[in-house]
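1. Below are the sequence and a predicted model for it; my questions follow.
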Amino acid sequence: MRKTFLWLLLWLSPLAYGQAQAQTTISLWNAHNPSSYLDDVLALFHQQNNNDVIKNNFLSEKLREEVLNQASTNSLPDVLYVPADFVGINQTLSASLVPDEWLSEQLDQRILASGQVDGLQYGIPLFQGNHLVLYYNKSLVTNPIASFEALSSQASDQLLSHAFPITWHYREMYWFVSFLGAFGGWPLEDDKVTLDTPAMVQALNYYRGLKDKGLVDPNCNHDCGVQRFIDGQSPYMINGDWTYQTLRDALGDKLGVALLPQAEAKPLVSMFSSYVLVFPDPDQDKLPALREFAKFMQGERAQQIVYQNGRLIPANLDALAGIEQLRDDNDLVIEKQMTLSRAMPNDKLMTIAWIAMQRGFNRFMDHGYTAEQTATMMQSLADAQINRAGLR
């Protein structure tokens, strides 16, 4: 699939930065939820620029596969707002290179790199983080756990009265990878998919053991877990910084944030990344509006809204400095956990690794595969796809 370069389109269109169009409608697919903060930013953009952004939310758990399916039929929107690892499949998405003049000088360079592949900029990051933390309900928990072993042995009658003392999106691989990291594994090492490893076997067995002990409900997805935690049905929840504002609104001062618990004295290793704006094969007539939109979303006012209404750490350093006095103890724990997290790879192989892990894990949970069989299957699935795609 051909690759489109924005700078080439700009060169071919002498009117691109000339006379402004009366109004342009931009289609945007959003994969970050909850996203009320994004609605607020888009409304302000419309007020200031007289352009409309029509947002559609991607709520599917099979996000990557669905986007790839849409890409194969040339049915992608003007803008994708997706996890940063999507830039690794820039060719499949016909993602355009982002011109330097579209980028704000105030962006944190470390976070800016999350939108790059081989030093080329395919995505514009809007915030930093996207990592997991441990949330706890202060009305149910006095001292938050530091390990899953402590959770198993905690003697609080009030805690043990709950059917599942902790909740998270058990079947989603973004959570599972934190356990893989604890046992010394990682989906990609040295530009290779590494799934058939002793660390994977250890992580799978430990992970299923938590389910077998009745600590976590394997059939409770993201939204189910959030609701159980808010309702006080589970005193603890592992979830991302993206849910912080929702939980804060619901629980107020009862909300606590702690570092991720350890597994067999090994710290969980969450991934961190950013969410980025990606421009698939842009319409030449929309370039002026897309440039306005890109610059606006990186601006200090929009970034402040991202923090104030979404509680997400801005990528704009000026905006970050401006919220210093607004951060509380929970905010500081979230930021500390990010420093202990590991960057999600942007390599195109990461998408293959995600899909292989998910399919193998489903066999592990539902079809009686051993951990060893599962690790072997995951690697085989990944290798087969790598060969088909000609990536070796």
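-> Received the coordinates, thanks.

2. make it CA atoms for all contacts and neighbour counts henceforth
-> Fine.

3. just checking, what packs against the strand ranked longest in the chain?
-> The longest strand of the chain (DSSP state E) is strand 271-278. For strand 271-278, the elements it packs on are strand 79-83, strand 124-129, helix 173-182, strand 342-343, judged by 3 or more CA pairs under 8 Å, 6 or more residues apart in numbering; DSSP states H and E.

4. okay, the angle between that strand and strand 79-83?
-> 180 degrees (axes from the mean of the first three to the mean of the last three CA atoms, to 10 degrees).

5. got the angle for strand 271-278 vs helix 173-182?
-> Using the same axes, to 10 degrees: strand 271-278 against helix 173-182 is 140 degrees.

6. C-terminal to strand 271-278, what's the next element?
-> Using DSSP states H and E, the helix or strand that follows strand 271-278 in sequence is helix 287-298.

7. what angle separates that following helix from strand 271-278?
-> 150 degrees.

8. Tell me, how many residues neighbour Asp212?
-> The number of residues packed near Asp212 is 12, by other CA atoms under 10 Å.

9. Below is structure B, check it against A:
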Amino acid sequence: MSITKDNLIYVIMFVLLAVFAYMDYRYLDLEFLAYTNGDEFMQYHSLLRMYEGIINFNIEDLFRFDSYVYGFIWHLINLIVVAPFHMIGDTQMAIFMPRFLSGVFSVLCLFMVFKIARLFLDYLYSYGIVFLVIFMSGFYIEGYIFKPNVFQALLLLVSCYFLIKDNFEFSKNFYFGILFFGLSAGAAKIQAIMFLPLIYVYIGVVFLRKPNISNFRFVLKYGIFSTLAIIFIFIITNPYILHPRGFGAWWWLFMHNMQSNATNHGSYIDVSFSEKIFGVVDFYYFEIIVFIVIMVFCLFFLYRFNKNKNLDVFFPIICSMLISFLYLFFFVNKAWSGYYISSIYLCLLAFIPFFIMFNSKKLLALILLLQMGGGSTK
């Protein structure tokens, strides 16, 4: 079968999965894991304890995992992929599989970016955005780390896909968008709540377009529904919080995480704005010039709101992304690449209206050249 424009994305995905498999199948010695990756060592034992809880019919051990700010579903998915290897005592594969699963989620993120781009752009620009991702070193680093950051980003992208498909009609696609947003916080990581403006701004566009009492009631109705739906999804995906001890453990970890964000994980060293820009965004994701260009465009796009209703669906995405960056830059005292991955993927979606409004192959080539010389090579 010849490679066509349609199936090229699957070839790219297969190649990237092979890259992740190669990256992941190294440093698999359990006795050194605590020294090479302490978090991974703890999470390995969390999954082992959950596995033993199942085979010993001990429900308490099933819910005694490492971090309660990570969704129970994420732990459960990882447990499913490692359980066969715990059964046969293959420690190395039990370490390998969660890493590879992160790689799978990363490749699926890439696919969702392409799928959303193809709703608006031709193949050239859609694959151009794909290669913006491929040229990011953070794409590979986050796809290797055994954490739910990329899983959160994937669910958030799926939520955006359905909201874009809905295009303010509040059809079944809207409800799917709410479902996957709720899963991004409940099944993946509570940090996803910083993207709540995505939902609220999406609903609020109805009132912004035509401010009147009827639309205000509409916005209030759907805002309350969405909030309750997200809370409900969070609870059913983390049922342990219905138990007083489970809720206590979750609340303690949540507050500890908030304190960690303020104290730079207990170091009490202030991380400067420039460290976050150059040490995270420029180093792991976007060449700084590319990042500045897309940020300026986003502000310009917000200024032009309601001038092109076919593109207004990107208004809540861009608003949410900008708010998340403001939060990370000025209210989170950390320079951790994983905290930024969801914001980066939403930023990539901003290139869709960018290339629609500035339809230039030379501009696309220039941005890709700049990106190739940016964070991916540092």
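-> All right, it came through fine. Nothing here was measured: the structure is a model prediction, and the numbers come from that model.

10. Need the TM-score from the superposition.
-> For this chain pair, the superposition-based TM-score is 0.26 by TM-score structural alignment, normalised by the length of structure 2; 165 aligned residues with a CA RMSD of 7.0 Å.

11. picking up where we left off before, okay, the helices and strands packed on strand 271-278 of structure 1 in TSV with distance to Phe272 of structure 1 and mean neighbour count next?
-> Output for those, formatted as TSV (distance: least, CA to CA, whole Å; neighbours: other CA atoms under 10 Å):
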stretch	distance to Phe272 of structure 1	mean neighbour count
strand 79-83	10	24
strand 124-129	5	27
helix 173-182	10	22
strand 342-343	5	18
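
12. Out of those, flag the one nearest Ala294 of structure 1.
-> Closest to Ala294 of structure 1 of those is strand 124-129 (CA to CA; 7.7 Å).

13. That closest one vs strand 271-278, what angle?
-> Using the same axes, to 10 degrees, the direction of strand 124-129 of structure 1 lies 160 degrees away from that of strand 271-278.

14. Output the contacting helices and strands for strand 124-129 of structure 1.
-> helix 109-112, strand 271-278, helix 287-298, helix 300-310, strand 313-314.

15. Out of the ones you listed, which is closest to Leu188 of structure 1?
-> strand 271-278 (12.3 Å).

16. follow-up on the earlier one: out of the helices and strands packed on strand 271-278 of structure 1, the one nearest Lys266 of structure 1 is which?
-> Of those, nearest to Lys266 of structure 1 by CA to CA is helix 173-182, at 5.4 Å.

17. and after the closest one, which helix or strand comes next?
-> With secondary structure assigned by DSSP H and E, helix 173-182 of structure 1 is succeeded by strand 188-189.

18. rewinding a little: out of the helices and strands packed on strand 124-129 of structure 1, which gets nearest to Val53 of structure 1?
-> Judging these by CA to CA, what sits closest to Val53 of structure 1 is helix 287-298, at 9.0 Å.

19. Which positions in that closest one come out as buried?
-> Leu287, Pro288, Ala289, Leu290, Arg291, Phe293, Ala294, Lys295, Phe296, Met297, Gln298 (16 or more other CA atoms under 10 Å).

20. which residues touch Leu157 of structure 2?
-> Cys109, Met112, Val113, Tyr345, Leu346 (CA atoms under 8 Å, 6 or more residues apart in numbering).

21. host element of the first one?
-> Secondary structure here is read from DSSP H and E; on that basis Cys109 of structure 2 sits in helix 91-117.

22. For the helix or strand that that helix is followed by, list every residue counted as buried.
-> Next helix or strand after helix 91-117 of structure 2 toward the C-terminus (DSSP H and E): helix 123-134. Within helix 123-134 of structure 2, the residues scored as buried using 16+ other CA under 10 Å are Tyr125, Ser126, Tyr127, Gly128, Ile129, Val130, Phe131, Leu132, Val133, Ile134.
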